[in-house]
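**Student:** What follows is a predicted structure for the sequence shown.
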Amino acid sequence: MYGTDLKLSALWQHVCAVASPTLIYDILDKTVAILLILENRETEKQLAVLTTHLKARQGALLSSLRNEQGKDLLGFLDQHCSTYPVIICGDFNAEPSEPVYATMTEVSTGLDSAYAVLNGGKEPPYSTWKIRESGECCHNIDYVFYTPNFLRVEGGFDVPTENDLGPCRAPSFSYPSDHFSLICDFSMQPEQNASMFSGNECDALEGENSLSESF
């Protein structure tokens, strides 16, 4: 299970939220993307935050399916908030060498990885480290993507070291999840020309395969 926790000042308010199944080759999948639109009470600038959890397991077929899910996420964002500052975070179940990572970070998307930016272009060596029957499983499959044209990543929380984890790895009493917290601080870039949803546009996000709630 992957959770996303936003720490916002009182200046930000919810505008609307949307939950939508992802598509794989135009077929609905049980994987869900959740999109939240926030608005600054003073400047009326808006921010889109999306979280998801892509298909698990290894293999060429699953890697291809995750890439299709990534393409669907980008299409979903382009449809609903193409001119907004965007933060995308979640368990992609894919290492940086997989196609979905390249899909999310190619130049045309306007997205970059916050942790890669903070670490000189490289992702952390792992975001999960656990022990399975087949042996230790240590790799990076969780990401925070953002739009650098709108946002600046100011800092991030380091993943625990091997000594921090101890021989039992995770989960443990110290680290109750087998995925580690990815925490980033963002600030708005000085120039930001994002458009805003009107009330009607927010209602229009409701569809046959989505669930929308206004705040």
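**Tutor:** Yep, that arrived. Note that the structure is a prediction, hence the values are computed from the model and not measured.
**Student:** C-alpha from now on. contacts and neighbour counts both.
**Tutor:** OK.
**Student:** which residues sit in contact with residue 118?
**Tutor:** With contact set as C-alpha atoms under 8 Å, 6 or more residues apart in numbering, residue 118 has these partners: 153, 155-156.
**Student:** distance of it from residue 39?
**Tutor:** Plainly put, residue 118 is 26 Å away from residue 39 if you go by C-alpha to C-alpha, to the nearest Å.
**Student:** what do you get for residue 137?
**Tutor:** Look at residue 137 and residue 39: by C-alpha to C-alpha, they are 40 Å apart.
**Student:** between the two, which one's more packed in?
**Tutor:** Using other C-alpha atoms under 10 Å, the more surrounded residue of residue 137 and residue 39 is residue 39, with 19 against 13.
**Student:** Would it be right to say that that one lies in a helix?
**Tutor:** No - going by DSSP: H, G, I helix; E, B strand; the rest coil, the assignment for residue 39 is strand, not a helix.
**Student:** isn't it right next to residue 16, touching?
**Tutor:** No - with contact defined as C-alpha atoms under 8 Å, residue 39 and residue 16 do not form a contacting pair (9.6 Å).
**Student:** buried residues in the lengthiest helix in the chain?
**Tutor:** Ranked by number of residues, the top helix in the chain under DSSP state H is helix 60-81. Going by neighbour count (16 or more other C-alpha atoms under 10 Å), the buried part of helix 60-81 is 62-63, 65-74, 76-77, 80-81.
**Student:** Pasting the second one now:
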Amino acid sequence: MATSATTDSISYEIKQYIKPESLKREFDVNISRTKTTIHVLQWNVLAQALSYTKGNFVRVTDDIVDFDTRKWRILEQIIIRRPDLCALQEVDMFTCFLENELPKYGYTCVFVPKTNSKCYLFQNDSKNFKGPDGTLLCYKTDVFKRISQHGEDLPDDGRREKQIFAALDLEHKPTSNKIVFIGTHFKSKKEFKTSRTYQAQAIVEYIRKNYSTRQHVIVAGDFNGETDEPFYSEFLNFGLRSAYRTKMNDKEPSFTTWKFKGRDGTEREQCKAIDYIFYNPKGFTPKAILQFPNKSDIGPNALPSIHYPSDHLALEVVFDIEQ
């Protein structure tokens, strides 16, 4: 696959750790960035505390998820195509790494940690425990002015950790449009689809209550469910659309996460599309999407891999802003 990455713009500080080269990806079409376009990144980066291999990522070796190497690959994938807006989940390395690094590349960051993060279960792992994971929203400081920010727990099912969403109300400086940008992470596992429905309803109600007249709304996240679940319909019925589905002839990608997990001594493959970028079609038109690799591009051991630091693949969309 040819690359659309601007590798020349990556500093030596990062490049020295990116060996071998990262997985190559490209946009489906070439599009010029203008003052009426915005580039959005959505990515579950995989919490360092949850990246352990024994009994978890069974086809992954410890060196692949070593923090001192993986953190640079994560930073590279965030900044390599210079998105204007980023929604990141499972971020547990904010205060120890990204908080200092991302501003070097022109980003302002808003981090909302999870209440009772699962990462706390690994506090005794001094090598990999970095703090609670959460959702991180980033925006280019020279492109947006922050009006307000908000973070909130989502309805939960009584399990240990609570899921969250983070919201930014921004002014897009080149066009003066007000843009609502929301990042979230829903409950995992098939048996919790009812929880995901309630969580979608909570976000829809938040938008309805606070931004009922806004047309420039984007909701990005790891929703941990496929298109046949009710949560997906909640967003569509509200009037939002999936950017990848719009650009891919009414289909989502074949998968956005692929891994082999170990449970009770049994290897189980997980390969599905559960990450989305939803948008209001009255406010935006998706013009380009970052294409997904095939399994053969990734390799038989799935993700994370020596070429890619997370078990989820990033979604990237270039939108045209409707005036």
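**Tutor:** Ah, there it is. Model, not experiment: these values are computed from the prediction.
**Student:** So which residue is dead centre in the second structure?
**Tutor:** The centre of the second structure sits closest to residue 43, judged by C-alpha atoms, centre = their mean, with a distance of 2.0 Å.
**Student:** Quick check: the aligned residue for residue 182 of the first structure in the second structure?
**Tutor:** By TM-score structural alignment, residue 182 of the first structure lines up with residue 315 in the second structure.
**Student:** picking up where we left off before, could the contacts of residue 118 of the first structure be laid out in CSV, adding secondary structure and distance to residue 146 of the first structure?
**Tutor:** Below are those laid out as CSV (DSSP: H, G, I helix; E, B strand; the rest coil; distance: C-alpha to C-alpha, whole Å):
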residue, secondary structure, distance to residue 146 of the first structure
153, strand, 9
155, strand, 13
156, strand, 13
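**Student:** Looking at those residues, which one is closest to residue 96 of the first structure?
**Tutor:** Using C-alpha to C-alpha, residue 156 comes nearest to residue 96 of the first structure of the contacts of residue 118 of the first structure, at 18.4 Å.
**Student:** ok, that closest one - contacts?
**Tutor:** 115, 118, 182-185.
**Student:** same thing but 10 Å
**Tutor:** Residues near residue 156 of the first structure by C-alpha atoms under 10 Å, 6 or more residues apart in numbering: 114-115, 118-119, 182-186.
**Student:** Also residue 146 of the second structure?
**Tutor:** So residue 146 of the second structure contacts 108, 139, 168-172, 178-179 (C-alpha under 10 Å, 6+ apart).
**Student:** Go again with 8 Å.
**Tutor:** 168-171.
**Student:** Could you do residue 186 of the first structure as well?
**Tutor:** Residues near residue 186 of the first structure by C-alpha under 8 Å, 6+ apart: 151-155.
**Student:** With distance to residue 125 of the first structure as extra columns, can I get the contacts of residue 118 of the first structure in TSV?
**Tutor:** Below are the contacts of residue 118 of the first structure laid out as TSV (distance: C-alpha to C-alpha, whole Å):
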residue	distance to residue 125 of the first structure
153	19
155	17
156	15
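**Student:** which one of the residues you listed is nearest residue 5 of the first structure?
**Tutor:** Proximity of the contacts of residue 118 of the first structure to residue 5 of the first structure (C-alpha to C-alpha) peaks at residue 156, which lies at 14.3 Å.
**Student:** that older thread, the residue nearest to the centre of the second structure - that's part of a strand, no?
**Tutor:** Yes - assessed with three-state DSSP, residue 43 of the second structure lies in a strand.
**Student:** Once you drop chain neighbours, what's closest to it?
**Tutor:** In this structure, residue 43 of the second structure finds its nearest non-sequential neighbour in residue 314, 4.5 Å apart by C-alpha to C-alpha, 6 or more residues apart in numbering.
**Student:** Quickly note the distance from that neighbour to residue 216 of the second structure.
**Tutor:** Residue 314 of the second structure sits 22 Å away from residue 216 of the second structure, taking C-alpha to C-alpha as the criterion.
**Student:** Where do the helices of the first structure begin and end?
**Tutor:** Assignment of helices within the first structure using DSSP H yields the ranges 60-81, 99-105, 114-118, 162-165, 199-203.
**Student:** Relative to residue 89 of the first structure, which of those helices is closest?
**Tutor:** Using C-alpha to C-alpha, the helices of the first structure put helix 114-118 closest to residue 89 of the first structure, at 10.0 Å.
**Student:** What about residue 22 of the first structure, how many residues nearby?
**Tutor:** Residue 22 of the first structure is flanked by 24 other residues according to other C-alpha under 10 Å.
**Student:** In the second structure, what residue corresponds to it?
**Tutor:** In the second structure, residue 22 of the first structure lands on residue 154 (TM-score structural alignment).
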